[in-house]
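In: just coords:
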């Protein structure tokens, strides 16, 4: 399958989840076609390929579809395992740790991005504090369990792996969210390791090429209504699965526990109604 004849990604340029898949394919050097989906007017092809969730991203390899970004990223690494870089480590224990922290991003960090843009006063301050606390927890865990001094700028070493890809893909979007919500989410003194990974990731040629590619395919680019940062934060779109989803209440953290955000199943952003932050991730 490493010599797949047809690789096609169905996605949305404003979806950070889809961005992660773009990055993975380009890091591996896998040629692919891209189909931009309008999730307010879903194509019959998308509904056929992903009949359960009916959302993006969907990666189709020789006619066989795979949905959900975290699943897709691991599928890419397994399918093109002979191509560098490997996104997941060979060692089973280290691989399990990478998967644990990847899941942590989806379960503990993501839900708070629903809260921050809409919260006010003490509720916003509490949500921001909890967001930063989760990053600090991840910083400590990754630093203790996965980081190897002198191995390279990434958790994966000289080249980015799965966790580097997840963390790096969200940097610009987080900075954009900071500006919109007038808060500070990233602090180099609190999380120097994560911040250094983000900065190293953004310097990669494939990341810059992907950003340019998506800007060209962004249906709103001509209207100058969609900041480039929208491409880099999964939360800047409507929530996955259920259009009736209600964001969790601001912290305490227990309010966000159990909120499993299922993936890049992104709906469109209603910029015309200035409803950018009605729902997130």
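Out: That came through fine. Keep in mind it's a predicted model, so treat the numbers as computed, not measured.

In: rest of the way, CA atoms for contacts and neighbours
Out: OK.

In: which helices and strands sit right next to the longest helix along the chain?
Out: Ranked by residue count under DSSP state H, the longest helix found in the chain is helix 121-145. When contacts are defined as 3 or more C-alpha pairs under 8 Å, 6 or more residues apart in numbering; DSSP states H and E, helix 121-145 packs onto helix 92-104, helix 110-115, helix 192-202.

In: swap the cut-off to 7 Å and go again
Out: helix 110-115 (3 or more C-alpha pairs under 7 Å, 6 or more residues apart in numbering; DSSP states H and E).

In: so after the strand or helix carrying residue 9, what's the next helix or strand?
Out: Following DSSP states H and E, one finds residue 9 within strand 7-11. As assigned by DSSP H and E, the chain's next helix or strand after strand 7-11 is helix 16-28.

In: buried ones in that following helix?
Out: Across helix 16-28, burial judged by 16 or more other C-alpha atoms under 10 Å covers 16-28.

In: out of these, who's nearest residue 142?
Out: Closest approach to residue 142 among the buried residues of helix 16-28 (C-alpha to C-alpha): residue 20, at 19.8 Å.

In: which residues sit in contact with that closest one?
Out: Contact analysis of residue 20 by C-alpha atoms under 7 Å, 6 or more residues apart in numbering lists 165, 166, 169.

In: for comparison:
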């Protein structure tokens, strides 16, 4: 599943095309994705102007001029393709390639000025819905979503508070979307390696200095990934969105049996399985 940096990269790629633009028409080529589209979906969007494009956790939020929000989730395999009058781009930089097969093009948005955006999703685990802006935070999709990891609120003190007395593993706690929003398997492995913390230790055992180091590592890992993915957007003519650059700089994820990248460490990256997911870490320096 695309993680927060990929979703943020997609947001930054779509924003110049969507923000301030009027939606001329919407073509939904099937009645549903993971869930059915809301009633009169295409009709309600036609003629509306996108006032801003934001992100909450792994959701893209397109605010409309009628005080509704188009909520979009990429699911496991979703992606967007932008078609401009003189070019086609696919915003986003993913560790795994995105589909380009037209048979999986499910929704097409046509904008004033000639640009269009097509949503492609082979597995159809993504979804789109329309919600009133005034009730957004109270909606079941967002009611229990945790703090944004790139926001000012995330620091060592907050992590200590969130993890207090928790016996679950540190990795499981970081993946709990009710605590911290948008963190996924890849970047949790990376942040734990940077902060030299074991994914298997109990979350409630963190010391203040360790919690502060972890908060900084989370922020740095996400910012590096966003910067790397975002670099594919600097030249629309050559951006195909198939792969980003940050995967070439992974310290731990998908590097089983390779040397640990931590300076001075002679350990080797190991892979274990936690709650059905692969965890990559260095048992030598991550304690």
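Out: Sure, I can see it. This structure is a prediction, so every number in the text was calculated from the model and none was measured.

In: where does the TM-score land?
Out: After superposition, the two chains reach a TM-score (TM-score structural alignment, normalised by the length of the first structure) of 0.27; 119 aligned residues with a C-alpha RMSD of 5.7 Å.

In: Check which element follows the longest helix of the first structure along the chain.
Out: helix 162-169.

In: Please point out which parts of the helix or strand residue 206 of the first structure falls within sit buried.
Out: Assigned by DSSP H and E, residue 206 of the first structure belongs to helix 205-217. Within helix 205-217 of the first structure, the residues that qualify as buried are 206, 207, 210, 211, 214, 215, 217, counting by 16+ other C-alpha under 10 Å.

In: what angle do the longest helix of the first structure and helix 92-104 make?
Out: Interaxial angle of helix 121-145 of the first structure relative to helix 92-104 (axes from the mean of the first three to the mean of the last three C-alpha atoms, to 10 degrees): 170 degrees.

In: Can you check the contacts of residue 20 of the first structure and name whichever has the most neighbours?
Out: For the contacts of residue 20 of the first structure, neighbours were counted using other C-alpha atoms under 10 Å, and residue 165 has the most, 27 neighbours in all.

In: what sits against that one?
Out: residue 20.

In: how near is it to residue 115 of the first structure?
Out: Residue 165 of the first structure sits 24 Å away from residue 115 of the first structure, going by C-alpha to C-alpha, to the nearest Å.

In: What spatial separation is found between residue 221 of the second structure and residue 82 of the second structure?
Out: 28 Å.

In: quick revisit: which helices and strands sit right next to the strand holding residue 9 of the first structure?
Out: With 3+ C-alpha pairs under 7 Å, 6+ apart as the test, strand 7-11 of the first structure has strand 33-36, strand 58-61 packed against it.

In: Now for the closest residue in space to residue 67 of the first structure that isn't next to it in sequence: which residues touch it?
Out: Spatial nearest neighbour of residue 67 of the first structure, excluding adjacent residues (C-alpha to C-alpha, 6 or more residues apart in numbering): residue 58 at 4.6 Å. If you count contacts by C-alpha under 7 Å, 6+ apart, residue 58 of the first structure has them with 9, 10, 11, 65, 66, 67.

In: so which of those is the most crowded?
Out: residue 11 (28 neighbours).

In: how close does that residue sit to residue 44 of the first structure?
Out: Using C-alpha to C-alpha, which is the criterion applied here, residue 11 of the first structure is 14 Å from residue 44 of the first structure.

In: hmm, back to that, give me the angle between the helix holding residue 206 of the first structure and helix 16-28.
Out: 130 degrees.

In: and helix 205-217 of the first structure, what does it pack onto?
Out: The helices and strands touching helix 205-217 of the first structure, judged by 3+ C-alpha pairs under 7 Å, 6+ apart, are helix 16-28.

In: What angle do helix 162-169 and the helix it packs on make with each other?
Out: Interaxial angle of helix 16-28 of the first structure relative to helix 162-169 (the same axes, to 10 degrees): 120 degrees.

In: Hey, what's the angle from helix 16-28 of the first structure to strand 7-11? Just curious.
Out: Using the same axes, to 10 degrees: helix 16-28 of the first structure against strand 7-11 is 160 degrees.

In: Surely residue 24 of the second structure is in a helix?
Out: No - under DSSP: H, G, I helix; E, B strand; the rest coil, residue 24 of the second structure falls outside any helix and is assigned strand.

In: Surely residue 88 of the second structure and residue 116 touch.
Out: No - taking contacts as C-alpha atoms under 7 Å, residue 88 of the second structure lies outside contact range of residue 116: 9.5 Å.

In: more crowded one of these two?
Out: Between residue 88 of the second structure and residue 116, residue 116 has the larger neighbour count (other C-alpha under 10 Å), namely 22 against 18.

In: quick one, what contacts the more buried one?
Out: Contacts for residue 116 of the second structure (C-alpha under 7 Å, 6+ apart) come out as 82, 83, 84, 108, 109, 110.

In: Now it: closest residue in space, sequence neighbours ignored.
Out: residue 110 is the one closest to residue 116 of the second structure (C-alpha to C-alpha, 6+ apart), at 4.4 Å.

In: That neighbour contacts residue 28, doesn't it?
Out: No - the criterion here is C-alpha under 7 Å, and residue 110 of the second structure misses it with residue 28 at 11.5 Å.

In: Now do residue 270 of the second structure against residue 217 of the second structure, distance only.
Out: Residue 270 of the second structure is 20 Å from residue 217 of the second structure, by C-alpha to C-alpha.

In: picking that back up, what sits in contact with each of residue 88 and residue 116 of the second structure?
Out: Residues touching both residue 88 of the second structure and residue 116 by C-alpha under 7 Å, 6+ apart: residue 82.

In: picking that back up, can you redo the helices and strands packed on strand 7-11 of the first structure as a markdown table with distance to residue 71 of the first structure?
Out: Shown next, in a markdown table, are these (distance: least, C-alpha to C-alpha, whole Å):
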| stretch | distance to residue 71 of the first structure |
| --- | --- |
| strand 33-36 | 18 |
| strand 58-61 | 10 |
